[in-house]
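[1] Please work out how this folds:
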Amino acid sequence: MSMIGEYFRMTEAELERAIGDPDWALSHVEETADADEESELSPAEARHFSTHQTWHLLDFLLRRSEFPVNVVHGEEPLGEADDWGYGPPRYLPPDRVRLGARALSRLTYDQLLDGIDPQELVAAEIYPLGWDDRASLEWGRDWFADLQKYLTAAAEAGHAVIIWLD
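    So this is what the prediction gives:
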């Protein structure tokens, strides 16, 4: 079984309901995510998004760059939500989504990789293991670009984003 980084965009009204009723939130996320997958929407169009197994690599690279928003794990607990996979979900309110999207838009993947030695990822036990050489770091490039598109669209819509590991 793998650990997958998951995201879901919500309006402020939906977020308020989700905080008060995390069981509703999980049902809503599951229904909408299934519909998104069937429609094969782009990251900018979808309400549900995943960074798949790159979440830990992206987290490592963003933390290393002193990124101002935790766009990999979220920042606020989602009410009294139970475990949605590997822990309870967290969220970014719309203002933090906007800040995160703005900061991501000014950052390139090459900047994140600048000066990185793959052995740093090995030493930090970044999931999934297998950081043998610099070429292995390229795996995260497309997921980073899609995360930029997803958060930009969420920010433009004034959405909050729920984040969890599944």
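[2] all contacts plus neighbour counts: C-alpha atoms, from now on.
    OK.
[3] which stretch of helix or strand covers Glu31?
    Taking DSSP states H and E as the criterion, Glu31 maps to helix 22-39.
[4] which other helices and strands contact that helix?
    Where contact means 3 or more Cα pairs under 8 Å, 6 or more residues apart in numbering; DSSP states H and E, helix 22-39 is packed against helix 12-20, strand 48-52.
[5] Adding distance to Glu30 and mean neighbour count, write these out as TSV.
    Below are the helices and strands packed on helix 22-39 laid out as TSV (distance: least, Cα to Cα, whole Å; neighbours: other Cα atoms under 10 Å):
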stretch	distance to Glu30	mean neighbour count
helix 12-20	13	16
strand 48-52	9	21
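[6] Could you give me the buried positions within the helix holding Glu31?
    The neighbour-count check on helix 22-39 (16 or more other Cα atoms under 10 Å) flags 22, 25-26, 29, 32-33, 36 as buried.
[7] Second chain to compare with the first, below:
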Amino acid sequence: MSMIGEYARVTPAELARAIGDPEWALKLVVGWMEAEAGQPVEPARARCLDVDKAWDALGFLLRRAALPVDVVHGEQSVPDAEDWGYGPPRYLTPEQVHTAAGALAEISAADLTEGVGPEDLAEAAVYPTLVWERGASLDYVADYYELLRAFFRAAAAEGDAVLMWLG
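    Predicted coordinates:
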């Protein structure tokens, strides 16, 4: 089984309820994921996003770019949350989402991956290491990065918070 980076946009009211009742939040998010599964959803309308196995490479590259907000692992833990796959969910507040979206808007996919090759990801033991050891292209990561940028841009425009976890 692989670890997949997962995201869900939530309103400030939904975030407040999720913090107090993470079980409710999981049911809410699973419902959204099921509703959006297999259907093309515009990034501006999507409540959920998965970045497949690109999450760790995105984290590596965004740390290298000195992004001011951790958009891969979040900044805060959801208190008392159970495991949502490979650990409990974390989140970003609407203010942190706004900061992240602004910073992501300034970094193109080409800028993000400039000067980095699969050998760098393999050396840093970025998940899934075997893919990078085989010399896989960073285009895969760049494509998910563009989806992540659009997702955060839409979340910031709506004043949403974001939950994230590894599923």
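[8] rewinding a little: include distance to Trp131 of structure 1 when you put the helices and strands packed on helix 22-39 of structure 1 into JSON lines, please.
    Converted to JSON lines, the helices and strands packed on helix 22-39 of structure 1 look like this (distance: least, Cα to Cα, whole Å):
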{"stretch": "helix 12-20", "distance to Trp131 of structure 1": "37"}
{"stretch": "strand 48-52", "distance to Trp131 of structure 1": "17"}
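[9] So which of the ones you listed is nearest Arg96 of structure 1?
    Taking Cα to Cα, helix 12-20 is the member of those nearest to Arg96 of structure 1, at 12.7 Å.
[10] Against structure 2, what's the mean shift for the closest one, could you check?
    Compared with structure 2 after the fit, helix 12-20 of structure 1 shows a mean deviation of 0.5 Å (mean Cα distance after the TM-score superposition for structure 1).
[11] quick one, that helix and helix 22-39 angle?
    Going by axes from the mean of the first three to the mean of the last three Cα atoms, to 10 degrees, helix 12-20 of structure 1 is angled at 130 degrees with respect to helix 22-39.
[12] Name the residues that touch helix 12-20 of structure 1?
    Contact with helix 12-20 of structure 1 is made by 24-25, 78-81, 94, 158-160, as judged by Cα atoms under 8 Å, 6 or more residues apart in numbering.
[13] Pull out the buried residues from these.
    Applying 16+ other Cα under 10 Å to the contacts of helix 12-20 of structure 1 flags 25, 78-79, 81, 94, 158-160 as buried.
[14] who does the longest helix seen in structure 2 touch, helix- and strand-wise?
    Ranked by residue count under DSSP state H, the longest helix found in structure 2 is helix 139-158. Contact partners of helix 139-158 of structure 2 among helices and strands, from 3+ Cα pairs under 8 Å, 6+ apart: helix 55-64, helix 94-105, helix 109-113.
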